[in-house]
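Participant: How does the following fold in three dimensions:
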Amino acid sequence: MKKSYLVYLFIFLFFFVSCKDNSETLDENVVFEEEKELLDVAYGDDAQQKYDIYLPSNRSASKTKVIVLVHGGAWIGGDKADMKGVYDVLKITSSEYALVNINYRLATFNLQPFPMQIYDIKSVVEDLKSKSREYGILNEYAFVGVSAGAHLSMLYSYKDDTEKRVKAVVDVVGPTDFLHSSYTDSPNIETQQAALGLQLVIGKFIENDPNYFESISPRYAVTASSPPTIMFYGGVDVLAPFQQGEVLKQTLDSFGVTNEYYFYPNAEHDLGDENIADALAKSTTFIHTHLK
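Facilitator: I've put the predicted structure just below:
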């Protein structure tokens, strides 16, 4: 009797597992014909931990990859609304991809940005992964970041994407090396103030703890397996000096990582409308090439 029971139990478990596997295979290939948009999706308990997601028509978890947008604001400000223009353009020019426009917790003098904001990006990716079949998306990504958002995008993609799910990074005026002389020895007052402001928010100072500032500088996290990166910098930018892009390019080149660097000699930190349009066009081509 006991032996017979075990045989039946084995047969039941065999068919249960088989059916489960078949179901999951089918789920991955389900095609969602209608486009869908969800706003202010919570990925954590904090009010700032929300994202908007655009899901294109004819998507599925076996083919539809994701572009993640990360706003700037010196790690203490900004909002996903700042990326709405980029979001709207990509809905048209990159309609085969899902778009995710994220908010993350903003730093204060009592709340340090790192690793908190990197943790938030990880949480977004985990949330998307857990909802892959519900949304009809594949867990492969391109990150598009501006200023502090570019810094966070690079730092996550080079250092914390252990599964190598990020296939492309767009860096628009992002800081890459806080130890570089363009920050530490800049004669420009605004650059000095920006560098000091970050140190005050972090509660650490470069001269006292250079190793920490190396650990949060994307340049030092580059390896031969880092994702292809496209960079945009302005020649008169005092918040993210163009040398930040140059040293990142040198590092990417030294590791043989595919990259493109674009320099707008007369542009400030916002690059200007004409240059932004050019950067967005180049970024779209770059994403299509590496996220295909």
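Participant: use CA for all of it now, contacts and neighbours both
Facilitator: Will do.
Participant: Give me the distance between residue 131 and residue 50.
Facilitator: 15 Å (Cα to Cα, to the nearest Å).
Participant: more crowded one of these two?
Facilitator: residue 50 (22 against 15; other Cα atoms under 10 Å).
Participant: got the contact list for the more buried one?
Facilitator: By Cα atoms under 8 Å, 6 or more residues apart in numbering, the residues touching residue 50 are 40-44, 102-104.
Participant: The nearest residue to it once chain neighbours are set aside: neighbouring residues, count only.
Facilitator: Excluding the flanking residues, the one nearest residue 50 by Cα to Cα, 6 or more residues apart in numbering is residue 42, at 4.4 Å. Number of residues near residue 42 (other Cα under 10 Å) recorded here: 16.
Participant: And this one, please, so the two structures can be compared:
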Amino acid sequence: MQEPVFLRQSVTSTPSLYKYLNRFIGTINVIVFIASIVYFLNPSTHAGWNVLGGIYIVLLLSNGLLIYLKPYTTTFMLWYPFLLAISMLTMGILNYSISNSYEAKPLMQMVVYIAFLLPLFVASISTFLEERYFEPHKLFKIILIVMVGFVYLLGFYFSSIIVVPYEHGVIEAIVTSFSLLFGFVFFAATILISKLIDNRKLLFIAGGIGLIITSIHFLPFLSTQSTIVNLDKQFKEAFQEPTNNKSFLRHPFSIPAYFVGMPQQDIQIEKDVIFYEDDDITLRFDVFMPKESQTTKHPVLVRIHGGAWKSGDKGADNVMQMNKYFADQGYVVYDIQYGLSTLTTYDLGIDTPMHLIGPFTMDDMLSHIGIFTNYLAEHANEYKADLDSVFFSGGSAGGQLATATALAIENGSYNDIFSDTITVKGLIPFYPANKSARAINITGRDEFLEPENLIRESSPPTLIYQGKNDSLVDWETAQSFKDKSMEKGNKHVAIGYMPFAGHASDYYFPGFYNQVFLYYMERFMWMYK
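Facilitator: Model prediction:
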């Protein structure tokens, strides 16, 4: 194999500058490996740990740079990109699974930790080993180049989702929230192609494409600080200076938590409690409660899943770790079902529980939620639920339903539907589809289809999560809600705009978008509970 001219070196000796750089970065790998274990033993969202997270990211990039600079090919150089990609995908998949499981998953969490450490471990070992020149078989090289080509095609598609807001369906939720992990997968492909192509011009083109794709996937992560600054400004203008509590997140974003997940909560869970049943439908809820609490009453958070009013369900379809997180914060959290409509043919491509579907209008769905509020009022003592401190939250269609419910209860004119014993203290809709129901043939009362028509000066304070690149619910829908509130004299509305974020970009619970919003959401609820 003839080495590229600009990399050609004797395979028997490594330039001294490269050798020193290799040993230095290898030593840092070892230090970060040890520091990471310390973090795993006592995970925290303290801002100081972001130093570790930042160095971890730089190290992964530096390890790739070392592979590119190495004047000859070794076995490690071909395996490291695969290990890096597998580690990133493993962390993303398992963190999502852990977040959306009712039970704790300690074995899965251990695998996540191993996946985090694996690139550091392999890079550390490689640094201090003398590896021989390795010439991959020509057919093997062709197979690898074809594989990288497919990865690049996927990278182009994912990049278009991040940069250009057009409708992609469920994949939109995956790409933007996992973008940093995917960025390292595409970086791994770039490293690999750099060791497979001998032609300088082709290497420049292929490497440049890979770096562009990687950079685009890093954009959402790099915009995190501006997200924090903008949301902090909105929060202070609409409410007041965010309060602090020892149980709150200590910083709006933890880089290590993005990779290895957030700590699991030790709480009580009751699943599939029936709150309504007739010949047509049976509705259930899950309730998440603080464990062994001595408090006589707890504030309540009611969460309503999305799914275009025709699909979705409680549980894994509704960011379950959010329920567990706030139960650990002292709330009684209800994750509820409602009837799903057959009146629309719109399809998000997600599961539809067949026992919940029927020709339901918007009025019917809100009637189902109203039945739950009456059940809650009747059974509040069983769950130590404080009816004078209730919050509503939901995403997309669930955000619209949560908005309509909260505003209708506060309005006081719908006591035939909702319990009049509930006091709504706050509303937290995620990308609420407040203007979308009519467009997909959902029928009902005007004020229920477009709940901003229910806004009054006395409407509850509202904190909204909204992706700027959401192709299903335009960011202007959230802005319209705020404008209407201001018009009515209600200034207590803030919007957390998430740069590059698509629809359902909060579904990766330890993701940068969700962490930032969670930091302000818990303070918002504490302030008004």
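Participant: Need the TM-score between these chains.
Facilitator: Here the TM-score for the pair of chains, by TM-score structural alignment, normalised by the length of structure 1, is 0.72; 230 aligned residues with a Cα RMSD of 2.3 Å.
Participant: circling back to that earlier point, of the contacts of residue 50 of structure 1, closest to residue 116 of structure 1?
Facilitator: Lowest distance from residue 116 of structure 1 to the contacts of residue 50 of structure 1 (Cα to Cα) belongs to residue 104, with 8.7 Å.
Participant: So what does the closest one match up with in structure 2?
Facilitator: Using TM-score structural alignment as the criterion, residue 104 of structure 1 maps onto residue 338 of structure 2.
Participant: Using the three-state scheme, assign that match.
Facilitator: Classification of residue 338 of structure 2 using DSSP: H, G, I helix; E, B strand; the rest coil returns coil.
Participant: That one contacts residue 372, doesn't it?
Facilitator: No: using Cα atoms under 8 Å, residue 338 of structure 2 makes no contact with residue 372, being 9.2 Å away.
Participant: neighbour count winner among those two?
Facilitator: Between residue 338 of structure 2 and residue 372, counting by other Cα under 10 Å, residue 338 is the more crowded of the two (30 against 26).
Participant: In contact with that one, which residues?
Facilitator: 283, 356, 365, 368-369.
Participant: Just the ones of the residues you listed in helices?
Facilitator: Those of those mapping onto helices are 365, 368-369, per DSSP state H.
Participant: if we can go back for a sec, got TSV for the contacts of residue 338 of structure 2, with neighbour count and distance to residue 409 of structure 2 too?
Facilitator: Putting the contacts of residue 338 of structure 2 into TSV (neighbours: other Cα atoms under 10 Å; distance: Cα to Cα, whole Å) gives the following:
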residue	neighbour count	distance to residue 409 of structure 2
283	21	21
356	20	24
365	19	15
368	20	14
369	24	11
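Participant: Report the two of the residues you listed separated the most.
Facilitator: 356 and 369, at 13.4 Å, using Cα to Cα across the contacts of residue 338 of structure 2.
Participant: For structure 2, just list every one of the strands.
Facilitator: 267-277, 282-290, 298-304, 332-336, 340-341, 357-358, 385-395, 424-430, 462-467, 493-498 (DSSP state E).
Participant: Find me the equivalent region of the last one in structure 1.
Facilitator: Looking back up the chat, that one is strand 493-498 of structure 2. Taking TM-score structural alignment, strand 493-498 of structure 2 hits residues 259-264 over in structure 1.
Participant: burial measure for the residue mapped onto residue 460 of structure 2 from structure 1, as a count.
Facilitator: Counting by TM-score structural alignment, residue 460 of structure 2 lines up with residue 227 in structure 1. Look at residue 227 of structure 1: counted by other Cα under 10 Å, it has 24 neighbours.
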